[in-house]
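Visitor: next input, structure requested:
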Amino acid sequence: VTAFVVPGKVPLYAESGPDPAAIVENGETIGLAISDGTRQALFIPGCARMTDSLRARLRGADLVFFDGTLWTDDEMLRAGVGQKTGRRMGHMSVSGPDGTIAAFAALDVRRKILIHINNTNPILLDDSAEHQAARDAGWDIAFDGMRIQA
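Guide: All right, here's what the predicted structure looks like:
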């Protein structure tokens, strides 16, 4: 298991200073590369944006578990359950031109699973258009008790 830096930010409770919402790549947010020497899984439960170095790490991976917190940046605001956007909390949206689906489109990852999904995210509803859009883009959607077979 190897830890690596992912674009993110400090947790909301630890914010301070002149730019508390700054996106940084200083180890505040990490991913894990798990390998048996032949195959590799990447575990990235939080990610604020896609970067060239992250693309290079992801390209051709066997399995990626990736931050699926929100479908849209303002989802929690619109649902009336939060006062911050996903971006402000350090999460990419799954949808949109800068979202996870678009960012992974050309990375040739063999299996992609959205994790760390907020309860406001409509991908959790099997009959939603968002769920189908994620599935059509080649994503699995994690669920409680999910098992991965090699």
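Visitor: drop to CA atoms for contacts and neighbour counts, all remaining ones
Guide: Noted.
Visitor: and the residue nearest the centre of this protein?
Guide: Centroid-nearest residue in the chain, with CA atoms, centre = their mean: D67, separated by 1.9 Å.
Visitor: please tell me how far that one sits from H91.
Guide: As defined by CA to CA, to the nearest Å, D67 lies at a distance of 7 Å from H91.
Visitor: shared neighbours of the two, anything?
Guide: 46-47 (CA atoms under 8 Å, 6 or more residues apart in numbering).
Visitor: is it true that the residue nearest to the centre of the chain touches N121?
Guide: No - the criterion here is CA atoms under 8 Å, and D67 misses it with N121 at 11.9 Å.
Visitor: contacts for stretch 37-53 next, please.
Guide: So stretch 37-53 is contacted by 6-9, 23, 29-35, 58, 61-68, 87, 90-92, 98, 103, 115-116 (CA under 8 Å, 6+ apart).
Visitor: next, the structure of the following sequence, for comparison with the previous one:
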Amino acid sequence: MMKNCLLSAVFLLLLGVACTSDPNPPDLLPVPTKSEGPYLKVLGIAQDGGYPHAACEKDCCVPAWGEPSRRKMVSCIAVIDPASGRNWMLDATPDFKDQQHLLKAETGQDLSGIFLTHAHIGHYTGLMQLGREVIGTDQVPVYAMPRMLDYLQTNGPWSQLVSLNNIALQPLHADSSVQLTPEIRVTPFRVPHRDEYSETVGYRIDGPDRSAIFIPDIDKWEKWDRSIDSLIGTVDHAFLDGTFFQNGEIVGRDMSEIPHPFIRESMGRFQSAGIDPERVVFIHFNHTNPVMQANSPERQEVRKAGFSVAEEGEVWPL
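Guide: This is a model prediction of the structure:
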């Protein structure tokens, strides 16, 4: 009996299917981790609170409390140029120290700069790690829009980062590009979202061979004065807000108060518009989002439709 079980296990492994008691094993497809030219690297995929989520003792989070390997960092991508070793983060998350460590280990160089999308806690509070209490950096470039810059300059503790020259604020203007290297260009564009303290932007990143957009937070696509369908058609990779899979995901709360486009809505829209699903990569998942679980029916639905679910560590060439 034991011999037969071992033979069966070997057979499954030869087929690339691991026999495991884990109800949510990782996806079987390999995660690319290197590129010879400039590339984007996914450093985090979760919504602002990370995964597991603070105070969450529900079924969605319980496995991650018990098994650290299941935990996911807050949504962040890096732009990396292997030729120069230079690297930039898009957003400074609460998981900044771990993400910065991974980036330094990969490139061998200190951070070249940070591009902020907006002033919600998952997207800028990692800046505190740059202060005198921790790294004590020297004029790390922080790129941000006008309201975001004003917020950092006039509110502590962020203003101390400015006064002590831990960061060097770099003004951005909507639809105006920043040339990072001769081959890499980053362009911010405004998107509708809850703008209590700052405006909200997405980014377009152009490399020598490919391009991408990064929109981790946005209200419903219909609220935007631009066509997301047309924009996706101009890039190779579109990292898009996948906070929630569908309506009703947060029990007991009116989800119209948090009007992110649901993944199921986005897929239906893009399919109707004839968009190539291979261009779309969903990111920024709330802890309640079932696509966070590798074998969930919802995750399989996304993949069967040809769309991608962002994974930490994967690489997308530019």
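Visitor: quick one: the helices in the first structure?
Guide: Secondary structure of the first structure by DSSP state H: the helices cover 52-58, 75-79, 86-89, 100-104, 129-136.
Visitor: could you dump those helices to JSON lines with mean neighbour count?
Guide: What follows is the helices of the first structure, written out as JSON lines (neighbours: other CA atoms under 10 Å):
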{"stretch": "helix 52-58", "mean neighbour count": "13"}
{"stretch": "helix 75-79", "mean neighbour count": "15"}
{"stretch": "helix 86-89", "mean neighbour count": "20"}
{"stretch": "helix 100-104", "mean neighbour count": "19"}
{"stretch": "helix 129-136", "mean neighbour count": "15"}
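Visitor: how about these in CSV, adding distance to G46 of the first structure?
Guide: Listed next are the helices of the first structure as CSV, based on distance: least, CA to CA, whole Å:
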stretch, distance to G46 of the first structure
helix 52-58, 13
helix 75-79, 17
helix 86-89, 10
helix 100-104, 12
helix 129-136, 18
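Visitor: roughly how far does the equivalent of T69 of the first structure over in the second structure sit from K104 of the second structure?
Guide: By TM-score structural alignment, T69 of the first structure lines up with T243 in the second structure. T243 of the second structure sits 28 Å away from K104 of the second structure, going by CA to CA.
Visitor: try D229 of the second structure
Guide: The value you get for D229 of the second structure to K104 of the second structure, if CA to CA is used, is 36 Å.
Visitor: circling back to that earlier point, out of the contacts of stretch 37-53 of the first structure, which end up buried?
Guide: 6-9, 23, 29-33, 58, 61-68, 87, 90-92, 103, 115-116 (16 or more other CA atoms under 10 Å).
Visitor: quick one, what contacts the closest residue to K84 of the first structure other than its chain neighbours?
Guide: The shortest distance from K84 of the first structure to any non-neighbouring residue, by CA to CA, 6 or more residues apart in numbering, is to L77 (6.7 Å). Contact partners of L77 of the first structure, counting by CA under 8 Å, 6+ apart, are 83-85.
Visitor: tell me which of the residues you listed you also see in the second structure.
Guide: Shared with the second structure under both residues aligned by TM-score structural alignment, their matches' CA atoms under 8 Å, the contacts from these are Q83.
Visitor: circling back: could you find the closest non-adjacent residue to the residue nearest to the centre of the first structure?
Guide: D67 of the first structure's closest residue in space is P45 (CA to CA, 6+ apart), at 4.5 Å.
Visitor: ok so, going back, more neighbours, T243 and K104 of the second structure?
Guide: Neighbours were counted for T243 of the second structure and for K104 using other CA atoms under 10 Å; T243 has more, 28 against 16.
Visitor: please tell me how far that one sits from P290 of the second structure.
Guide: 10 Å.
Visitor: got it, and F239 of the second structure?
Guide: From F239 of the second structure to P290 of the second structure the distance is 18 Å (CA to CA).
Visitor: which SSE is R185 of the second structure in?
Guide: strand 184-190 (DSSP states H and E).
Visitor: that strand packs against which elements?
Guide: strand 178-181, strand 201-206 (3 or more CA pairs under 8 Å, 6 or more residues apart in numbering; DSSP states H and E).
Visitor: would CSV of these with distance to D81 of the second structure be doable?
Guide: Converted to CSV, these look like this (distance: least, CA to CA, whole Å):
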stretch, distance to D81 of the second structure
strand 178-181, 8
strand 201-206, 12
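Visitor: what's the closest of these to Y39 of the second structure?
Guide: strand 201-206 (9.9 Å; CA to CA).
Visitor: over in the first structure, find the residue span that closest one aligns onto.
Guide: For strand 201-206 of the second structure, the aligned range in the first structure is residues 30-35, judged by TM-score structural alignment.
Visitor: quick check: the aligned residue for A48 of the first structure in the second structure?
Guide: By TM-score structural alignment, A48 of the first structure lines up with D219.
Visitor: wait, what's in contact with the closest residue to its match other than its chain neighbours?
Guide: The shortest distance from D219 of the second structure to any non-neighbouring residue, by CA to CA, 6+ apart, is to H260 (4.6 Å). By CA under 8 Å, 6+ apart, H260 of the second structure lies in contact with 217-220, 241-244.
Visitor: let's see 10 Å
Guide: The neighbours of H260 of the second structure, taking CA atoms under 10 Å, 6 or more residues apart in numbering as the test, are 193, 216-221, 241-247.
Visitor: look up how far L102 of the second structure lies from the equivalent of I141 of the first structure over in the second structure.
Guide: In the second structure, the residue paired with I141 of the first structure according to TM-score structural alignment is V309. Separation of V309 of the second structure from L102 of the second structure (CA to CA): 21 Å.
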